[in-house]
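Participant: Fold the following.
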Amino acid sequence: MIAIVEIVIGLMLVVGALFALAASIGLLRLKDVYMRMHAASKAGTLGSGVMLLALAVHAGDLSIVTRALAGVVFFLLTAPISAHLLAKAAYAAGYRPCADTKVDALAETVRPKS
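Facilitator: Below is the predicted model:
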C-alpha cells in the first residue's frame, strides 16, 4: 500500500510540474499580455495546486495537510480575480489585444481619450 501512495505522489508531482512548465512556456511564447496572463493564471494555478495536494498526501500530518489545502483554496480563489483585475488595468492603460484576438469585448465600454 505504501508503494502505491508513493507512486501517486510522484505522478501528482510530475503532472504539477508539467502544468507549471506549460505556464512558463506560455509566458515566453504567447503574443500579448492577455494570453500570457491566461497561461500564467490557469496552468500555473493548476500546477501549484496539484503539487500542494501531493504535499498533503505525502505529509500525513494534519497541520501540514490543512496548510496545503488552504494554499490550494487560496490559489483557486485569488488567481482568477487577480488575472481579471490585471487584464482590466492593462486594457485601461492602453494595451490592446493582438491581431489574433477576433473579438474585443471591451472596445465598446472604454471611452477614447481626448
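Participant: only C-alpha atoms for contact and neighbour calcs from this point on.
Facilitator: Fine.
Participant: Just the helices from this protein, written as ranges.
Facilitator: In the chain, the helices defined using DSSP state H lie at 2-29, 33-59, 62-92.
Participant: so of these, which one's packed in deepest?
Facilitator: Mean neighbour counts were compared across the helices of the chain using mean count of other CA atoms under 10 Å; the top stretch is helix 33-59, at a mean of 20.
Participant: how many degrees apart are it and helix 2-29 in direction?
Facilitator: Between the axes of helix 33-59 and helix 2-29, defined by axes from the mean of the first three to the mean of the last three CA atoms, to 10 degrees, the angle is 160 degrees.
Participant: by contact count, what packs against helix 33-59?
Facilitator: helix 2-29, helix 62-92 (3 or more CA pairs under 8 Å, 6 or more residues apart in numbering; DSSP states H and E).
Participant: will you turn these into a markdown table that also has distance to Leu53?
Facilitator: Output for the helices and strands packed on helix 33-59, formatted as a markdown table (distance: least, CA to CA, whole Å):
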| stretch | distance to Leu53 |
| --- | --- |
| helix 2-29 | 8 |
| helix 62-92 | 7 |
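Participant: now the other sequence, so there's something to compare against:
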Amino acid sequence: MRKLDKDDLGLVEKLYDNSLRTKDIFSVLNSVSSKYIHKPDVYNAVSRQRQHKLQGLNEIELLFKTLHDNENIVGNIALKPAFNDERDQDGAFIQSIFWAYRDLIDEFLVGKDVNHIQDE
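Facilitator: A predicted model of the protein is given here:
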C-alpha cells in the first residue's frame, strides 16, 4: 500500500473536474500506475476535492450562496415549513427553485415571438 503522490493527486483533480465518478477515477489510476493504488486513498482524495469545490458548504448551501451572490442570476427559492409535531417547527423543505441568467432574459426579450416570425 502507498499513499497517493503529487502526480496521482493531480490526476484525481483533473478527472474529478471532468465529472468522472470516484470508482472510474480509481480504475484510471490503477490502469496508469505500476504500483498498487489503495481504494480508500482515492475516495479520500475525491472527498477532499469535493469539499474544496464546495467551499466547505453542502450542495444546497452552495446553490443558495451562488444564487444570492451572482448579480447575473435572477432566482427564487420557495421553502415549505417542516414540523416535528403540531407546535414545533423543525426546519424547512425546498418546495421549488427557479433561476435564470439576466443576460439570457435580455436576449430573449430582444428576440421576436416565434408565432410572429411565422406570420411574416
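Participant: what's the TM-score here?
Facilitator: The TM-score (TM-score structural alignment, normalised by the length of the first structure) is 0.29; 57 aligned residues with a CA RMSD of 3.8 Å.
Participant: residues touching Val74 of the second structure, list them.
Facilitator: Applying CA atoms under 8 Å, 6 or more residues apart in numbering, one finds that Val74 of the second structure lies in contact with 67, 99-102.
Participant: check which helix or strand covers it.
Facilitator: In this structure, Val74 of the second structure is located in strand 73-83 according to DSSP states H and E.
Participant: helices or strands next to the helix or strand just after that strand in the packing?
Facilitator: Remark: after strand 73-83 of the second structure, the chain's next helix or strand is strand 89-101, criterion DSSP H and E. If you count contacts as 3+ CA pairs under 8 Å, 6+ apart, strand 89-101 of the second structure packs onto strand 73-83.
Participant: Go through the strand it packs on and flag the buried ones.
Facilitator: 73, 75 (16 or more other CA atoms under 10 Å).
Participant: can you give me how far it is from the chain middle?
Facilitator: Put simply, strand 73-83 of the second structure sits 18 Å off its chain's centre (CA atoms, centre = their mean, to the nearest Å).
Participant: do stretch 94-109 of the second structure as well
Facilitator: Mean-position distance between stretch 94-109 of the second structure and its chain equals 18 Å (CA atoms, centre = their mean).
Participant: and what of stretch 5-12 of the first structure?
Facilitator: That offset, for stretch 5-12 of the first structure, works out to 22 Å (CA atoms, centre = their mean).
Participant: before we move on, back to that, any idea which of the helices and strands packed on helix 33-59 of the first structure gets closest to Met51 of the first structure?
Facilitator: Among those, helix 2-29 comes nearest to Met51 of the first structure, with 5.2 Å by CA to CA.
Participant: What is the closest one packed up against?
Facilitator: Using 3+ CA pairs under 8 Å, 6+ apart, helix 2-29 of the first structure sits against helix 33-59.
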